[in-house]
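> take a look and give me a structure for this.
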Amino acid sequence: MLEQNTIDALAQELRYARENRKQVSHFSKRYPEMTIEDGYEIQRAWVRLELAAGRTIKGRKIGLTSRAMQQASQITEPDFAPLMDDMFFKQGDIAINQFIKPRVEVELAFVLKQSLKGPNTTLEDVLAATDYVVPAIEIIDARIEQFDSVTQAPRKVFDTISDFAANAGIVMGDVQIKPDAVDLRWIGALLLKNNVVEETGLAAGVLNHPAVGVAWLANKIAPYGEQLNAGDVVLAGSFTRPTTAEVGDEFVVDYGSLGIISFRFV
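Predicted structure coming up:
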């Protein structure tokens, strides 16, 4: 376990990196003894800095929910991070200079009407506690270098967890779906960048049902005395690969009968 002063210093690095849009080197390279729990401790320290600066937590995101991404990261379970209030963006133009190297993923967001507290939360509990599900786009970013500037080695999952699980933004659609109105597993979407289909996917790619990840999260945070609260927005995990973005790129996610989400980086 890293020393608390080290954890606090690394959290400060991340906050500075986000504010100044300048990436930092891999924590796991500097501290080879670093563990997943260290990653979450750094993340929590960064959250405390954001709260002290006046930010609020509006929900959570779950990442690494697909089998392929878990294998690539050499882990056996998802990761998670908070959704801060300044990470919510409306459709339309979004200033790209708020990010460093943004990428885009397709997800479903669960908006809760009741709290969920582990350790025994089930998929059925999640559906009962959900007010509605809404199509969404997650904007991910890397305050820690994705590839080491010297060795080109990819960052480790410990780095990603520290870095808010790569979370940077969310854009929500307009169509609200009651959780029992459709089979959520079969919700599909097309991700277009500049009128070209880059990715397609089904929500079943998220642990075979997107609500499974929400149940996992409620159970995972329970030992820390935390829970998912009524009103929280929970991003359940991507069912497409991340798509790179540059200034001028226009993204459209077509959910068929569930509507379209669109925005442009300016």
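> can we go C-alpha only for contacts and neighbour counts from here?
Fine.
> which residues are in contact with residue 170?
87, 88, 89, 136, 137, 138, 139 (CA atoms under 8 Å, 6 or more residues apart in numbering).
> which SSE is it in?
Under the criterion DSSP states H and E, the helix or strand holding residue 170 is strand 167-172.
> next SSE downstream of that strand?
For strand 167-172, the succeeding helix or strand toward the C-terminus, using DSSP H and E, is strand 188-193.
> pull out the buried positions in stretch 239-246.
Buried positions in stretch 239-246, judged by neighbour count with 16 or more other CA atoms under 10 Å: 239, 240, 241, 242, 243, 245.
> quote the end-to-end distance of that stretch.
Across its full length, stretch 239-246 reaches 22 Å end to end, with CA to CA, to the nearest Å as the criterion.
> what's near enough to touch residue 23?
The contact partners of residue 23, by CA under 8 Å, 6+ apart, come to 17, 100, 142, 143, 144, 145.
> could you do residue 213 as well?
Residue 213 is in contact with 62, 65, 78, 206, 207, 236, 237, counting by CA under 8 Å, 6+ apart.
> please provide the structure for the following sequence as well, for comparison with the first:
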Amino acid sequence: MSAQRELARLLATLRRERRSQSGLAPHLVPRDNATAYRIAGMVAEELGWPVLGWKIAAMKEEMQKALRTDSPIYGRVYFLKETPHSAVHATLASPIPEVEYQAKLGRDLPPRDEPYSVEEVTDAVASLHPGLELAECRFIHDASFPPLPAILADGAGSGTIVYGPAIDDWRNLDIPGQEATLSSNGRLRRKGTAAAALDHPMVPLTWLANELSRTGVGMKEGQMVSTGTLTGMLAPKPGETYVAEFGPFGSVTVSFT
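Presented below is the predicted three-dimensional model:
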């Protein structure tokens, strides 16, 4: 069995069994990012689960440094939940709640030769939602934490997208300038804006449309895309309830039991 298939089976097993492991055998670490993304596709095949969406991370330099990358990264998402959502902390792999806009596609964005424009991609979006991504990682954050390609093979740490009701008339609103906050048990923990983190949710979405076009994968109508954190990364504890507030655009609640 090839090392790529061996890693794909391992990552699929860890997801199915809802567990993490420390480190990764050196021969299994993908040699580069392109190989890692190919393995992530093999993980999807091994799982046989429908790909309900995508996650994007590290649009700007600050997050790229935090995630040890020099470009944005992405992964497949298999779980979508409406707010309010209750999650059993012990069944999640080091969950991280991230305040993000969620874009739902109203039509396919298939692979093609010419790049997609921001206007085309924006036009393909059926709705934009306030959301929280519960990022997870199948590798424990310890001294043996493997290099970035191993994380990309694991879907760039994808977990669950939790979303609120669609934002009315979002194309005509100041999405970039709206402050979003993240509170736990009523205490403000983080705040940020799309302008500072990613310019506008349609910018990362267009980047992803072109990456998935270039690699022959494409995106499908109905898929939800988590466009990147506005508030960085926090580690929740059991018993905490996190609320993402997007002002007039709505809020999303996740409780960890």
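> superpose the two chains and report the TM-score.
Overlay of the two chains. TM-score (TM-score structural alignment, normalised by the length of the second structure): 0.90; 255 aligned residues with a CA RMSD of 2.1 Å.
> who wins for most neighbours among the contacts of residue 23 of the first structure?
Among these, the one with the most neighbours (other CA atoms under 10 Å) is residue 143, at 30 neighbours.
> in the second structure, what range does stretch 224-237 of the first structure match?
Aligned by TM-score structural alignment, stretch 224-237 of the first structure corresponds to residues 215-228 of the second structure.
> would you mark the buried spots in that stretch?
218, 219, 220, 221, 222, 223, 224, 225, 226, 227, 228.
> hmm, the fourth one is touching residue 121, no?
By that I understand residue 221 of the second structure. No. Counting by CA atoms under 8 Å, residue 121 is not a contact partner of residue 221 of the second structure; they are 11.9 Å apart.
> find residues that contact each of those two.
Common neighbours of residue 221 of the second structure and residue 121 are listed as residue 109 (criterion: CA under 8 Å, 6+ apart).
> which parts of the stretch 51-200 of the second structure are strands?
Taking DSSP state E, counting those that start in this stretch as the criterion, the stretch 51-200 of the second structure carries its strands at 53-57, 73-77, 79-82, 85-87, 96-105, 125-135, 160-163, 180-184, 187-192.
> so which of those strands gets nearest residue 7 of the second structure?
strand 73-77 (15.9 Å; CA to CA).
> chain center to that closest one: distance?
Using CA atoms, centre = their mean, to the nearest Å, the distance from the centre of strand 73-77 of the second structure to the centre of the chain it belongs to is 6 Å.
> so which bit of the first structure is that strand matched to?
Mapped onto the first structure using TM-score structural alignment, strand 73-77 of the second structure spans residues 79-83.
> just give me the mean distance for that stretch relative to the second structure.
The superposed stretch 79-83 of the first structure is, by mean CA distance after the TM-score superposition for the first structure, a mean 1.2 Å from where its aligned residues fall in the second structure.
> contacts for the match of stretch 224-237 of the first structure?
Counting by CA under 8 Å, 6+ apart, the neighbours of stretch 215-228 of the second structure from elsewhere in the structure are 51-59, 99-111, 131, 133, 161, 197-198, 201-202, 204-205, 209, 212.
> how many residues are close by residue 60 of the second structure?
Using other CA under 10 Å, residue 60 of the second structure is surrounded by 16 other residues.
> who's in contact with it?
For residue 60 of the second structure, the residues meeting the contact criterion (CA under 8 Å, 6+ apart) are 72, 197, 198.
> and it, what's its match in the first structure?
Taking TM-score structural alignment as the criterion, the aligned counterpart of residue 60 of the second structure in the first structure is residue 66.
> just to revisit the earlier point, quick one: the strand holding residue 170 of the first structure aligns where in the second structure?
Going by TM-score structural alignment, strand 167-172 of the first structure sits over residues 158-163 in the second structure.
> picking up where we left off before, between the contacts of residue 213 of the first structure, which is nearest residue 192 of the first structure?
residue 237 (18.7 Å).
> check the gap between that closest one and residue 97 of the first structure for me.
Going from residue 237 of the first structure to residue 97 of the first structure by CA to CA gives 25 Å.
> for residue 251 of the second structure, which of the strands of the stretch 51-200 of the second structure is the nearest?
Nearest to residue 251 of the second structure among the strands of the stretch 51-200 of the second structure is strand 125-135 (6.3 Å), distances taken as CA to CA.
> what's the angle between that closest one and strand 180-184?
The directions of strand 125-135 of the second structure and strand 180-184 differ by 40 degrees, with axes from the mean of the first three to the mean of the last three CA atoms, to 10 degrees as the criterion.
> what range in the second structure does stretch 122-132 of the first structure sit on?
Using TM-score structural alignment, the residues of the second structure aligned to stretch 122-132 of the first structure are 117-127.
> and the contacts of that stretch?
Around stretch 117-127 of the second structure, the neighbours that count as contacts under CA under 8 Å, 6+ apart are 103-109, 166-167, 202-203, 205-206, 209.
> could you pull out the helices in the second structure for me?
For the second structure, the helices defined by DSSP state H cover 3-16, 33-47, 61-66, 118-124, 148-153, 194-198, 202-214.
> what about the fifth one, how far off from the first structure?
I take that to be helix 148-153 of the second structure. With mean CA distance after the TM-score superposition for the first structure, helix 148-153 of the second structure averages 1.3 Å from its match.
> what packs against that helix?
Counting contacts by 3 or more CA pairs under 8 Å, 6 or more residues apart in numbering; DSSP states H and E, helix 148-153 of the second structure is packed against helix 33-47, strand 73-77.
> okay, those in CSV with mean neighbour count next?
Listed next are these as CSV, based on neighbours: other CA atoms under 10 Å:
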stretch, mean neighbour count
helix 33-47, 20
strand 73-77, 25
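> and the ones you listed as CSV, adding distance to residue 23 of the second structure?
Written out in CSV, the entries for these read as follows (distance: least, CA to CA, whole Å):
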stretch, distance to residue 23 of the second structure
helix 33-47, 16
strand 73-77, 20
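> what's the closest of the ones you listed to residue 149 of the second structure?
Residue 149 of the second structure lies closest, by CA to CA, to one member of these: helix 33-47, at 5.3 Å.
> in the first structure, point out the residues matching that closest one.
Residues 36-50 of the first structure are where helix 33-47 of the second structure aligns, with TM-score structural alignment as the criterion.
> mind listing residues that contact that stretch?
Contacting residues not belonging to stretch 36-50 of the first structure are listed as 1-2, 7-8, 10-12, 14-15, 56, 81-82, 157-164 [CA under 8 Å, 6+ apart].
> try 6 Å
Outside stretch 36-50 of the first structure, the residues within contact range by CA atoms under 6 Å, 6 or more residues apart in numbering are 7, 11, 158, 161, 162.
> what about the residues you listed, which one has the most neighbours?
Sorting those by how many neighbours each has (other CA under 10 Å) puts residue 162 first, at 28 neighbours.
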